[in-house]
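Colleague: Okay, structure incoming, though there's no sequence with it:
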């Protein structure tokens, strides 16, 4: 619904082994973390291994695979989440960042026991800052 605003411009950080980027929900209402079905992150065309991906939201970090059990955590339209993956990105320079999100929208029923699932993708080009600088 709002795919061009998924990636927050200028938020790519790296520690040399992991890359992270802030993302926004491509929907106009909040959803529980359990409705975050799939997430992918790639930098310069190199995808992060799926088992290395983590999701930080509301001050807590979880592997993507654990989000299905997180019905008590909600992602709100005004809040950013952070996707981190094992990607050896060097600070500086321009990098192409791709994020794909697949989300269930639990309050829109489209069939017998089936809810709407949206699949959105965003690409941004930005410099990577050192994760150490971002913390300072």
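Modeller: On my side now, so go ahead. These numbers were taken from a predicted model, which means no experiment stands behind them. Numbering: from 1, shown residues only.

Colleague: From now on I want contacts and neighbour counts done on CA atoms only, so please keep to that.
Modeller: OK.

Colleague: show me the contacts for the most centrally placed residue in the chain.
Modeller: In the chain, the C-alpha nearest the mean C-alpha coordinate belongs to residue 83, at 4.2 Å (CA atoms, centre = their mean). Each residue near residue 83 by CA atoms under 8 Å, 6 or more residues apart in numbering is listed here: 20-23, 41, 53-56.

Colleague: put this beside the first:
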């Protein structure tokens, strides 16, 4: 719905082995974490391993599969979430292409094929800034 605004420009951070970026909800209404079906995070054509991905919203961090039962954690359109994963990105003046793909369920729209699932993607080019990151569980 609003795919060109998923990635927050200028938010790529890295510690050299893990990178993260802020993302916005490409929908006009809040969704519970359980509606976040799949996430891919790619920098310069290299996709982060799915098992390394972490999702932070509301000051809580989750592995992507753990979001499936998070009906009490909401992602609001005005709030950024952070996606981070194992990606070797160096901070500095080099421009990096960042790609995010989100697959989300819209639970209150049911079609003949079941609950509506949207697939949105965004790409931005930006520099990475240094940050201290930890592999989150």
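Modeller: Thanks, I have it. Source: prediction; values computed, not measured.

Colleague: Now do the same contact list for the nearest residue to the residue nearest to the centre of the first structure once chain neighbours are set aside.
Modeller: Nearest residue to residue 83 of the first structure in three dimensions, chain neighbours excluded: residue 55, at 4.9 Å (CA to CA, 6 or more residues apart in numbering). For residue 55 of the first structure, the contact set (CA under 8 Å, 6+ apart) comprises 61-64, 81-84.

Colleague: how about the residue nearest to the centre of the first structure, what's its partner in the second structure?
Modeller: Aligned against the second structure by TM-score structural alignment, residue 83 of the first structure finds its counterpart in residue 83.

Colleague: ok, average deviation of the helix or strand hosting its match from the first structure?
Modeller: Using DSSP states H and E, residue 83 of the second structure falls within strand 81-86. Compared with the first structure after the fit, strand 81-86 of the second structure shows a mean deviation of 0.2 Å (mean CA distance after the TM-score superposition for the first structure).

Colleague: Residues touching stretch 2-19 of the first structure, excluding its own?
Modeller: Stretch 2-19 of the first structure is contacted by residues 20-27, 84-91, 99, 120-132, 134 when judged by CA under 8 Å, 6+ apart.

Colleague: Tell me where the first structure has helices.
Modeller: 131-135 (DSSP state H).

Colleague: Let me see the contact set for the closest residue to residue 50 of the first structure other than its chain neighbours.
Modeller: Nearest in space to residue 50 of the first structure, with sequence neighbours left out and distances taken as CA to CA, 6+ apart, is residue 40 at 7.0 Å. Applying CA under 8 Å, 6+ apart, we find residue 40 of the first structure in contact with 47-48, 50, 53, 98-101.

Colleague: What lines up with residue 40 of the first structure in the second structure?
Modeller: Counting by TM-score structural alignment, residue 40 of the first structure lines up with residue 40 in the second structure.

Colleague: For that match, give its distance to residue 53 of the second structure.
Modeller: Here residue 40 of the second structure is placed at a distance of 8 Å from residue 53 of the second structure (CA to CA, to the nearest Å).

Colleague: ok so, going back, can you tell me which of the contacts of stretch 2-19 of the first structure are buried?
Modeller: Listed as buried from the contacts of stretch 2-19 of the first structure are 20-27, 84-87, 89-91, 99, 120-131; burial here means 16 or more other CA atoms under 10 Å.

Colleague: Tell me, how many residues neighbour the spatially closest residue to residue 86 of the first structure that is not a sequence neighbour?
Modeller: The shortest distance from residue 86 of the first structure to any non-neighbouring residue, by CA to CA, 6+ apart, is to residue 18 (4.4 Å). Residues lying near residue 18 of the first structure (other CA atoms under 10 Å) number 18.
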